[in-house]
Structure formats: structure tokens, C-alpha cells
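Asker: below is the sequence, then the predicted model.
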Amino acid sequence: MTGPAVPAVPVADLPPDAALLDVREIDEWNAGHAPGARHLPMSELTARIAELPDHDPLYVVCRSGGRSARVVAYLAGQGYPVVNVEGGMQSWAAQGRELVADGGSGPEII
């Protein structure tokens, strides 16, 4: 038995002003993330839920789309207007979109 469908959008269809919430862990974030994205690791979500950006909708991204889909399902159940980014940062990078790295080397998606 599967749960309700999670609202989702492919990277190619993201609005230019999309508010991104990156739920990957810190090492993944430091390796490369979307410019302007907010970082809130999935493992810290429930403890830091008050820090969610106030955007309608909020686009949630991870490495490939699995973790973000779980976060979207949870937040949608809490009444938040959220959309999963299909394919995650792997799809983002594959489409040649800009990446910013906080680490010492160039950006890469891990």
C-alpha cells in the first residue's frame, strides 16, 4: 500500500524564483548546492521546523529526490505548501545549473 501522491516538479520546470530547501546532510551541502537555497538537514527537520522559510510553495531538494519526497510528505501533512524537486541535485547538476561549494574544492554532487 502506498501513501498519497507527493506534489513534485522536475528541475527543468522549477520557477526561476523558486524557494529551495536543501535537506541533504552538511557534507553533501558543502560539496555543492544551489545558489540561494536554504539548508536544513532531514535529520534535524523536526527539531528545527520553526526555521522553515516562509514561502508558498517551498521546493524541497536532496541528492536524488528520495529524502526530499519523504520530507514533502511529512510537511504537507503538517499543512505546509511544499513541492518535491524530482531528481534532486543530481538532476540539477546534470542540467548544468549553477552550483556553489562551501568546501575547499570546486562544487560536485555527492
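Answerer: Arrived safely, thanks for sending. Numbering: from 1, shown residues only.

Asker: going forward, measure contacts between C-alpha atoms and count neighbours the same way
Answerer: Will do.

Asker: okay, now S91: neighbour count?
Answerer: 19 (other CA atoms under 10 Å).

Asker: residues near I26, how many?
Answerer: Other residues close to I26 by other CA under 10 Å number 13.

Asker: identify the spatial nearest neighbour of it, chain neighbours not counted.
Answerer: P41 (7.1 Å; CA to CA, 6 or more residues apart in numbering).

Asker: tell me how far the one you found lies from P16.
Answerer: 23 Å (CA to CA, to the nearest Å).

Asker: try this one next to it:
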Amino acid sequence: MSELPEVAVTEVPADAVLLDVREDDEWAAGHAAGATHVPLPQLAERLAEVPEGDPVYVVCRSGGRSAKATEFLNANGWDAVNVAGGMSQWAAAGKPIESASGTPEII
């Protein structure tokens, strides 16, 4: 098996196609601006909702779920890259975050 493609938050391009695989409450609390949301447990049945990207950058809270999603997507024909450190590092790096409440937080 090949090594999982992974990049640091600071290496994600500003115009990257992002897929957030966290749960609904985590997404609502705060997510990367412009990301698409498909929770990891629903990914297999919602593949049609995965955004077109070359590559698709996959993010969760800290990098574990997104690693599983990246592995799954790559096995199914996508060019996916795991975002190391997830939304925790995204927020720490000052990258844009939005939320349903208008006051984003990473949970």
C-alpha cells in the first residue's frame, strides 16, 4: 500500500476544494469557508456529493477521520489529500472559518 497523501494546513492553497467529514454539530459550530460537508459515516452513500477537485483536500477535527476518508476516496478513483491536524490546525493558522451562528468555533 502506498503512503497516504497528506499536507500541512499551511500548504493548502487558498482556492483548494475542501471536503469536511466531521459530524453535523461540528460542522455547524465552525468549518472552513467554502468547504463541502459529508460526514464520514455517510461518505460511501453520498459519493455523488464529493466536490470535483484535483485534488480534493479532506479535513476533520484533527486528521484521523479525514485520513480514513482520504484512503477511501483514493481507492474509489478520487485524487484526495488529507489535511494534517484538521480544523484544529486550520483555526490555529488563522485560515477562514464560518459557522451557522456567525461565531465560529472548532469542537
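Answerer: Looks like it came in fine. Since the structure is predicted, the reported quantities are computational estimates derived from the model, not experimental observations.

Asker: who has more neighbours, P41 and P16 of structure 1?
Answerer: Between P41 of structure 1 and P16, counted using other CA under 10 Å, the more crowded position is P41 (19 against 6).

Asker: which residues touch that one?
Answerer: Applying CA atoms under 8 Å, 6 or more residues apart in numbering, we find P41 of structure 1 in contact with D22, V23, R24, E25, I26.

Asker: aligned to the first one, what sits in structure 2?
Answerer: With TM-score structural alignment defining the correspondence, D22 of structure 1 maps onto D20 in structure 2.

Asker: could you measure from the most centrally placed residue in structure 2 over to G102 of structure 2?
Answerer: With distances taken as CA atoms, centre = their mean, structure 2 has V59 as the residue nearest its mean C-alpha position (2.2 Å). Separation of V59 of structure 2 from G102 of structure 2 (CA to CA) stands at 21 Å.

Asker: and if you look at L40 of structure 2?
Answerer: L40 of structure 2 is 24 Å from G102 of structure 2, by CA to CA.

Asker: again with N82 of structure 2
Answerer: In terms of CA to CA, N82 of structure 2 sits 27 Å off from G102 of structure 2.
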